[in-house]
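J.: A structural model of the following input is requested.
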Amino acid sequence: MTRRSHAQDAATKAELAPTGTLRVGLVEAPSAGLIFVSRAADGRLDGVTTDLSADLARYVDLLPAVTLFPNLGGAATALQAAAIDVSFMPIDATRRQVIDFGPTYYDLESTYLASAGSGITDVARVDRTGLRVVAIEDTTTFRAATRTLTRTQLIPVPSVAEAVARMRAGQADAFALSRDTLRPVVAQIPVSRIVAGGFQHMQVAVAVPKGRPAALACVTAWLDGAKRTGAVRRIFDARGFRDDAVAP
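T.: Predicted coordinates:
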């Protein structure tokens, strides 16, 4: 392996974190998951991407500064504008045009959480006239639901918290989101269930602003190494996701 010079390391840091601090964009939700984070009782952030961010900050020897967003669309917009330096999000064609993605760490499935009275038991039964489906605006899940639903009313909401509130209030029949994120939501909506099947399969990856090749190479080397050494697996396990596979 070729040893990097101090100048090369300094140049990479300057491109990855121009302000001298690693500005990380994470997305907040009522429950933590493999993408979303939540606040623990002591105020600290809880979630897989919290730990991934901390591991990356240690790898590059920079202090992290976390900005929380209500949805992935907001984080993607901030990344495109270089208002943050790194984030974690599903890859889709729309985002590839404006930001760069490094390695993936998780393969997600988008599906639906259905209310007890909706009669929905699988994905095929969601697309029916009169049903109200909520999804977080400007996300890969929202765009996929828009493409696949032709008879159902799709309602954009700004956050997971808003979607949960509408489901609890009886203002929506189903909530479109990734299966891993929906699992803890079930307990927050009485007699709800996650339906069988999915309507989208996506890869979740580390992302940086476009035009930063050294930064992209740096986060690529970090995440590839973290997967190879088992660090990502340990983070999954510690956060309660022992049954979820790390992307190869």
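J.: From now on I want contacts and neighbour counts done on CA atoms only, so please keep to that.
T.: Fine.
J.: Please list the outside residues in contact with the helix or strand where residue 233 lies.
T.: Taking DSSP states H and E as the criterion, residue 233 maps to helix 231-238. Identification of contacts with helix 231-238 by C-alpha atoms under 8 Å, 6 or more residues apart in numbering yields 34, 48, 51, 52, 105, 226, 227, 242, 244, 246.
J.: now do 7 Å
T.: 48, 51, 226, 242, 246 (C-alpha atoms under 7 Å, 6 or more residues apart in numbering).
J.: now swap in stretch 70-85 and tell me
T.: 16-17, 22-28, 69, 86, 89, 98-99, 136, 138-139, 158-159, 208-209.
J.: Over to stretch 204-220?
T.: The contact list for stretch 204-220 (C-alpha under 7 Å, 6+ apart) reads 12, 15-16, 79-80, 82, 85-91, 98-107.
J.: One more pass at 8 Å, please.
T.: Contact with stretch 204-220 is made by 12-13, 15-16, 56, 79-82, 85-91, 98-108, 223, as judged by C-alpha under 8 Å, 6+ apart.
J.: Which of those fall in strands?
T.: Of the contacts of stretch 204-220, the ones assigned to strands by DSSP state E are 86-90, 99-108.
J.: which among the contacts of stretch 204-220 end up buried?
T.: When those are checked for burial by 16 or more other C-alpha atoms under 10 Å, the buried set is 12-13, 15-16, 56, 79-80, 82, 85-91, 98-108, 223.
J.: one more to line up against the first:
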Amino acid sequence: MKATDDVRRAMAPQGVLRTTINLGNPILAGRDPETTRPHGISVDLATRIAERLGVELELLVFDSAGQAVAAVDAGQADMGFFARDPERGQGIDFTPPYVLIEGCYLVPDASPITDMTEVDRPGNRVVVGKGSAYDLFLSRAIQHAEIQRSSTSPAVVAYFLEHELEVAAGVKQQLEAGIEEYGGMRLLPGRFMTIEQAMGVPKGRDPLAREFLAAFIEEVKSEGVVAELMARHGIEGATVAPQA
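T.: I've put the predicted structure just below:
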């Protein structure tokens, strides 16, 4: 889809493409340890979109998905990178996904829990990152266990250990990093959800904006750009979403 003047106005009505970047998901973005600048797949894709539109890019960087969603909902950003979710869909129009990520459970090594079906039981406390995709999902799915929330997704494992909880839920790679850092924990086999990472624009925005992003996503998937960016940033355990 060509970046016509109409598309440019739909995507960046102020002449600058304001894009949220969520540091809470290490698959998508992080900070360079030397420059502290954000980097990652979402930053690279946002840069390509701005270049195609011929406008300046303004990165609005947040520590959690909930903060990034709120910025788009409030019209403070023109687009963002999010996991698709029905609740978020009330204020955001999503594109098809470009990356699929696994949501998994973590338990102490000594836990009697060996299977995901044993998590949702009375007496179990499950910590999630506040406002994350798996928070929204598990808030609907969990019927018997108690859900607790850490301030951000990267804080889940530390919260889990500090409060001596039964289960932690999150992005597989983030939980694996916690195991490597602290030890004494294990992942339960399988996944409780597949997290569909997509882009989104504020609900009510000119439909050309979503159409442009949706076409862009299909293009970068089919041309191998997403796979190339994942390899460049050393992302393992995630997969490129299939063509819509």
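J.: sorry, back to before: what's the offset of the helix holding residue 233 of the first structure from the middle of its chain?
T.: From the chain centre to the centre of helix 231-238 of the first structure is a distance of 16 Å (C-alpha atoms, centre = their mean, to the nearest Å).
J.: Comparing that helix with the second structure, how large is the average distance?
T.: Compared with the second structure after fitting, helix 231-238 of the first structure deviates on average by 0.8 Å (mean C-alpha distance after the TM-score superposition for the first structure).
J.: Now that helix: buried residues?
T.: Residues of helix 231-238 of the first structure classed as buried: 231, 232, 233, 235, 236 (neighbour count, 16+ other C-alpha under 10 Å).
J.: Out of the residues you listed, which comes closest to residue 130 of the first structure?
T.: residue 236 (38.8 Å; C-alpha to C-alpha).
J.: What's the match for that closest one in the second structure?
T.: Aligning on TM-score structural alignment places residue 236 of the first structure opposite residue 230 in the second structure.
J.: Which helix in the first structure has the most residues?
T.: Among the segments of the first structure that qualify as a helix by DSSP state H, the longest is helix 213-228.
J.: can you count the residues close to residue 246 of the first structure?
T.: 16 (other C-alpha atoms under 10 Å).
J.: That one pairs with which position in the second structure?
T.: With TM-score structural alignment as the criterion, residue 246 of the first structure matches residue 240.
J.: From residue 23 of the second structure, how far off is its match?
T.: 20 Å (C-alpha to C-alpha, to the nearest Å).
J.: Likewise for residue 155 of the second structure?
T.: 12 Å.
J.: Closest one to residue 42 of the first structure out of the contacts of helix 231-238 of the first structure, please.
T.: Using C-alpha to C-alpha, those come closest to residue 42 of the first structure at residue 51, 16.5 Å.
J.: quick one: contacts for the closest one?
T.: residue 235.
J.: can you count the residues close to the counterpart of residue 217 of the first structure in the second structure?
T.: Matched by TM-score structural alignment, residue 217 of the first structure corresponds to residue 211 in the second structure. Residue 211 of the second structure: 15 surrounding residues under other C-alpha under 10 Å.
J.: cool, and residue 123 of the second structure?
T.: Residues near residue 123 of the second structure, counting by other C-alpha under 10 Å: 11.
J.: Surely it and residue 146 touch.
T.: Yes. Using C-alpha atoms under 8 Å, residue 123 of the second structure is in contact with residue 146, at 7.3 Å.
J.: follow-up on the earlier one: ok, so of the buried residues of helix 231-238 of the first structure, who is nearest residue 194 of the first structure?
T.: residue 236 (21.5 Å).
J.: Narrow the contacts of stretch 70-85 of the first structure to just the buried residues.
T.: Among the contacts of stretch 70-85 of the first structure, those scoring as buried are 16-17, 22-28, 69, 86, 89, 98-99, 136, 138-139, 158-159, 208-209 (criterion: 16+ other C-alpha under 10 Å).
J.: What segments of the first structure are helices?
T.: Using DSSP H, helices in the first structure cover 6-16, 48-60, 72-80, 93-96, 140-148, 160-168, 179-185, 213-228, 231-238.
J.: Between the ones you listed, which one is closest to residue 41 of the first structure.
T.: helix 48-60 (15.5 Å).
J.: The closest one against the second structure, how far on average?
T.: Compared with the second structure after fitting, helix 48-60 of the first structure deviates on average by 1.9 Å (mean C-alpha distance after the TM-score superposition for the first structure).
J.: Repeat that for stretch 200-209 of the first structure.
T.: Averaged out, stretch 200-209 of the first structure is 1.7 Å away (mean C-alpha distance after the TM-score superposition for the first structure).
J.: Report the distance from that stretch to the chain centre.
T.: Distance of stretch 200-209 of the first structure from the chain centroid (C-alpha atoms, centre = their mean) equals 8 Å.
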